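>>> Got a predicted structure plus its sequence, pasted below:
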Amino acid sequence: MSEFSYFWHDYETFGADPKRDKPAQFAGIRTDADFNIIGEPVTLYCQPPADMLGHPEATLITGITPQYALKHGVPEPQFIATILAEMAVPGTCSVGYNSLAFDDEITRHALWRNFHDPYEREYKNGCSRWDIINMVRLAYALRPDGIEWPTRDDGTPSFKLEHLAQANGLMQETAHDALSDVHATIDLARLIRDKQPKLFEWVTGHRDKQSARALLDMNSRKPALHVSAKFGAANGCLSPVMPIAAHPVNKNCIITYDLRHDPAPLLELEADEIFDRIFTPSEDLPEDAPRVALKGVHVNKCPVLAPFEMMRDNEATRLNLDINQCRRHWKAIHDRMGEVEAKAIAVFEARVFDAETDAEAALYDGFVSNDDRARARDVHTTHADRLAEGDIVFSDNRLNELLFRWRARHHPDSLAEAEKDDWNNWVAKRLEFAPDGGLTLDEYDEVVATLMERVKGQPKQLQLLLELKAWGDRQRAFL
């Protein structure tokens, strides 16, 4: 059996969309189960592709310009291969802070763009993944003693890593520097383990799918406490939920109901009306049409769940939770369980996601066949000239498009003249119209100009923006 270790990690990026925006910096530290550091930290920058714009706001947060990453970084294939080698060490649990929602998506999409399996490092050879942010939220909600909890101006708790690190005197030399953030994450996990060891043991011992399914028992329908940012910081990001139905499409999702809310709309409305109440944008809903509090819990994303009985009366009061009312809501649903389950299945069955139009963002548009997975592995051992001759052709057109872009970015000399024209035309279209989302070049320039006005009198920030302006000017060569 492989020896267990944590690989704590963090990315800084050139934007907030993990499907489309590129990584700027990565840092990782391996520890044993007791948080003792093993080996040397991994820290590296990623060279941006020549066609990348990025978002200026991201650079103001991280301080990393495209020019800096280009000078000090490595090409993305080398960057992500180095990261994968660490995460795929047998027995590794890759872990971060808000990493399931963001950093893991950066990893998956970088692996996808560079012809690695996006998922194997999450389960193969005893490997797994985790994210401590919801453990932190659970500690605030149920067992807050021994930890300083920073608040925002409105009095609600802040779960930002930098705020928690500062309030608790944890090591974080520079917020939004990847290595500094990793140290702060390790220290925060250690703090919770030391101050609330039973809670820490509970969360780490119940982060697998089987534990989540057991707590969301579809036979008893017993309520469970669930942690999610969607419940709001004012409520400690925690609510009791009732398992309603297995998701009709996603086998890793269980549909639940938030028992804070009156279930009358769930009980009285038809499925199509419930659908509208859930998926219509808030600004398009009438004021007298409250949301229906159905929520999917993804058992493969280490959901933080706990028995309903863990809620103490004093904590319930602090979290604006009326336990008796929740029990009444549970009974009202349970009395009409068959009808409610059928409605929930119909609602989520009716939801259809549009296919991504851009290959780089289309990871979740379908699994890759075994034959194409084998071809993808061959990309790394096939000379660029042979790739240019068509030695590797995929049955999945997403991968053919990715291979063309991979060659254009990392082996431009392998492109024929017609391919060079196709590449330049594609980049020009992207910069001019942004068909895959993000900023057009004109919008980028406008954002830079606006930010320059905002940071007058801040020479460091202004210098970053001058470099970003120069980067935008460089991109105009494609037009």
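Nice, I can see it.
>>> use CA for all of it now, contacts and neighbours both
Will do.
>>> Hmm, residue 356 is touching residue 362, no?
Yes: counting by CA atoms under 8 Å, residue 356 touches residue 362, with 5.2 Å between them.
>>> Can you classify residue 12 by secondary structure?
strand (DSSP: H, G, I helix; E, B strand; the rest coil).
>>> more crowded one of residue 356 and residue 362?
Neighbours were counted for residue 356 and for residue 362 using other CA atoms under 10 Å; residue 362 has more, 17 against 13.
>>> Please tell me how far that one sits from residue 377.
19 Å (CA to CA, to the nearest Å).
>>> which parts of stretch 404-424 are buried?
404-409, 411-412, 414-415, 423-424 (16 or more other CA atoms under 10 Å).
>>> quick one, helices of the stretch 201-350 of the chain?
209-215, 264-268, 271-279, 313-318, 323-334, 337-349 (DSSP state H, counting those that start in this stretch).
>>> for the fifth one, the distance to its chain's centre please.
Meaning helix 323-334. Its chain's C-alpha centre and that of helix 323-334 lie 33 Å apart, by CA atoms, centre = their mean, to the nearest Å.
>>> residues in contact with that helix?
Helix 323-334 has contacts (CA atoms under 8 Å, 6 or more residues apart in numbering) with 221, 223, 240, 242, 259-263, 267, 316, 340.
>>> What is the burial count for residue 218?
15.
>>> same thing with residue 272?
Residues near residue 272, counting by other CA under 10 Å: 12.
>>> how close does residue 35 sit to residue 356?
For residue 35 relative to residue 356 (CA to CA), the value is 40 Å.
>>> do residue 420 as well
Counting by CA to CA - residue 420 and residue 356 are separated by 25 Å.
>>> With distance to residue 391 and neighbour count added, can I get the contacts of helix 323-334 in JSON lines?
Formatted as JSON lines, the contacts of helix 323-334 follow (distance: CA to CA, whole Å; neighbours: other CA atoms under 10 Å):
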{"residue": "221", "distance to residue 391": "55", "neighbour count": "18"}
{"residue": "223", "distance to residue 391": "56", "neighbour count": "25"}
{"residue": "240", "distance to residue 391": "55", "neighbour count": "25"}
{"residue": "242", "distance to residue 391": "53", "neighbour count": "29"}
{"residue": "259", "distance to residue 391": "57", "neighbour count": "26"}
{"residue": "260", "distance to residue 391": "58", "neighbour count": "20"}
{"residue": "261", "distance to residue 391": "58", "neighbour count": "17"}
{"residue": "262", "distance to residue 391": "61", "neighbour count": "18"}
{"residue": "263", "distance to residue 391": "59", "neighbour count": "19"}
{"residue": "267", "distance to residue 391": "59", "neighbour count": "18"}
{"residue": "316", "distance to residue 391": "63", "neighbour count": "17"}
{"residue": "340", "distance to residue 391": "54", "neighbour count": "19"}
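>>> here comes the other one, which I'd like you to weigh against the first:
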Amino acid sequence: MNRAKSILWYDLETFGLNPHVDRIAQAGYIRTDLELNIIEEPDVIYNRLTDDYLPQPESCLVTGITPDVVNSRGMREYEFISKLNSEFTRENTTVCGYNNINFDDEAVRSTLYRNLMDPFERESKKGRTRWDIINLVRAARDLRPEGICFDKKNEETGFTSFRLTDLTEENGIEQVGAHDALVDVYATIAIARLIKTKQPRLYSYAYTHRTKYDIWNLIEEDRSKVFLSTMPLFASERGNTHPLMPIWRTSENSSDIYFFDLLSPIPSSLDEIADLRESGIIKIQTNRCPFLCPISVLDKNAEKRLGFTKDEILKKASDIKRNCRYLFDLSSLIERTKPEYEEETDPDYTIYESFMDRDDKEKLKSIMSGDKERILRMGEYHFKSEKYHKMLWRTVARNWPEVLTEKEKMQWKSFCATRLLQPSSKYSKTLDLYLRECREGLESVERSASEKVIFKKLYDWGLEVKERIFSS
């Protein structure tokens, strides 16, 4: 029996700003039907910390969540991500949040991967999809703002603010607290309801064009079309929407499609291009829920807001098609301008090195479903990817340290000591730096009393970890 379609709205609070390195602290989620009626009890869960990781103090100041909170209320990370994933992988579920594609989804992927689960399987198959309404909100402001207030400005940029707290406040939506996962989920659903009520066609369009296949079909209907794209890359006083025309796709199955920004000057040749973005060439990743719609959506009010007209954009697009055919094959340019990345060597962070081999996935699933005390006693496992030997040992040590032998406990302490003294990621702090920052926070007259309470808890946590790992 097929389950009815539903949307699982979720939000994470984390112990840092890097979704691939920092740990999740809290997850809140609420399931609704497609009419946004809540159909199941909301839930919030916590993720315990382990001794091979230190939280970022500034993130704890924002959320108010400290190690003592997650360790008293939470579950082992393996159990935490398994529970969250069981909600995500329910048949016909669309997982949605607010800016979740860029951050929360990446943190979930990395946590699944670190715990030997397929990080991508939950995003497709059996009617499962993912969505992110932040670009829908931006599009509502630019294209169809009637009935919705977008008056608040970002203090740093002076542009329209898309912070949840600002949007709920100016639209008369009660939001008690912020940077609490469940509070933010309620706020996200409320903003979605607001757009669905005030601009139902826009909401419906965004929902029905949330997958890469929807975007591919939209473009394939007429490759000569001009589209409007809404994204933070285009943020300005006028808005977040630019007119684009598709010019190149790396392959038929690629999620990446390249567009030309029709508000940019036309380059005279590919040879003069050193930077794609500065030359008006935009890569859109269709599997990351971009907002893309036909330029026919542009009405007179939107033209006035955004500062360009449909007629002038269509004329420029026509000129490019006639006179700039060199823009329609970017293979050599993409190769020439490809950024160089520092190769990651620690297996905990090589999530994008390759997809999980099917045999390895099934073997790991079988291993992890068994008695945890026996996992490290079953002799040598054979994996297609050698990294899973290290990762399996780390997963058991992090989650079930009580099953380790005395020798294995010493090895785990040694591993943690290395992480604390010489972190494998440049985004992590050494234990000494962490403790120094906490002391400075406690001693600073610029910090409030409530902030000092958090610094004290973080400092005490650091001392506890130091005692556990470095005591003889």
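Yes, it's here. This is a predicted model, so every value here is computed, not measured.
>>> out of the buried residues of stretch 404-424 of the first structure, which are inside strands?
Using DSSP state E, no member of these falls within strands.
>>> which bit of the first structure covers stretch 281-294 of the second structure?
Mapping stretch 281-294 of the second structure onto the first structure (TM-score structural alignment) gives residues 294-307.
>>> Would you mark the buried spots in that stretch?
294-299, 301-306.
>>> do the same with stretch 422-432 of the second structure
423-424, 428-431.
>>> for stretch 299-310 of the second structure, same thing?
Buried-residue list, stretch 299-310 of the second structure, by 16+ other CA under 10 Å: 302, 306, 308-310.
>>> Find the centremost residue of the first structure, please.
In the first structure, the centroid-proximal residue (CA atoms, centre = their mean) is residue 101; its distance is 1.9 Å.
>>> picking up where we left off before, so which of the buried residues of stretch 294-307 of the first structure comes closest to residue 470 of the first structure?
residue 301 (40.5 Å; CA to CA).
>>> need the contact list for the closest residue to that closest one other than its chain neighbours.
Spatial nearest neighbour of residue 301 of the first structure, excluding adjacent residues (CA to CA, 6 or more residues apart in numbering): residue 100 at 6.9 Å. Residues in contact with residue 100 of the first structure (CA under 8 Å, 6+ apart) are 130-131, 301.
>>> My reading is that residue 100 of the first structure lies in a strand. Confirm?
No: applying three-state DSSP, one finds residue 100 of the first structure to be helix, outside a strand.
>>> For stretch 377-386 of the first structure, what is the distance to the chain centroid?
31 Å.
>>> oh sorry, the question was meant for stretch 67-87 of the first structure
20 Å.
>>> cool, and stretch 228-238 of the first structure?
With CA atoms, centre = their mean, you get 18 Å for stretch 228-238 of the first structure.
>>> Show me the contact partners of it.
134, 137-138, 140-141, 156-158, 225-227, 239, 319-321.
>>> Quick one: buried ones out of the residues you listed?
By 16+ other CA under 10 Å, the contacts of stretch 228-238 of the first structure give 134, 137-138, 140-141, 157-158, 225-227, 239, 319, 321 as buried.
>>> Please produce JSON lines containing the residues you listed, extended by distance to residue 310 of the first structure.
Converted to JSON lines, those look like this (distance: CA to CA, whole Å):
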{"residue": "134", "distance to residue 310 of the first structure": "16"}
{"residue": "137", "distance to residue 310 of the first structure": "14"}
{"residue": "138", "distance to residue 310 of the first structure": "11"}
{"residue": "140", "distance to residue 310 of the first structure": "13"}
{"residue": "141", "distance to residue 310 of the first structure": "11"}
{"residue": "157", "distance to residue 310 of the first structure": "21"}
{"residue": "158", "distance to residue 310 of the first structure": "23"}
{"residue": "225", "distance to residue 310 of the first structure": "8"}
{"residue": "226", "distance to residue 310 of the first structure": "11"}
{"residue": "227", "distance to residue 310 of the first structure": "13"}
{"residue": "239", "distance to residue 310 of the first structure": "12"}
{"residue": "319", "distance to residue 310 of the first structure": "14"}
{"residue": "321", "distance to residue 310 of the first structure": "13"}
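>>> Give me the subset of these lying in strands.
225-227, 239.
>>> I am finished for the moment; much appreciated.
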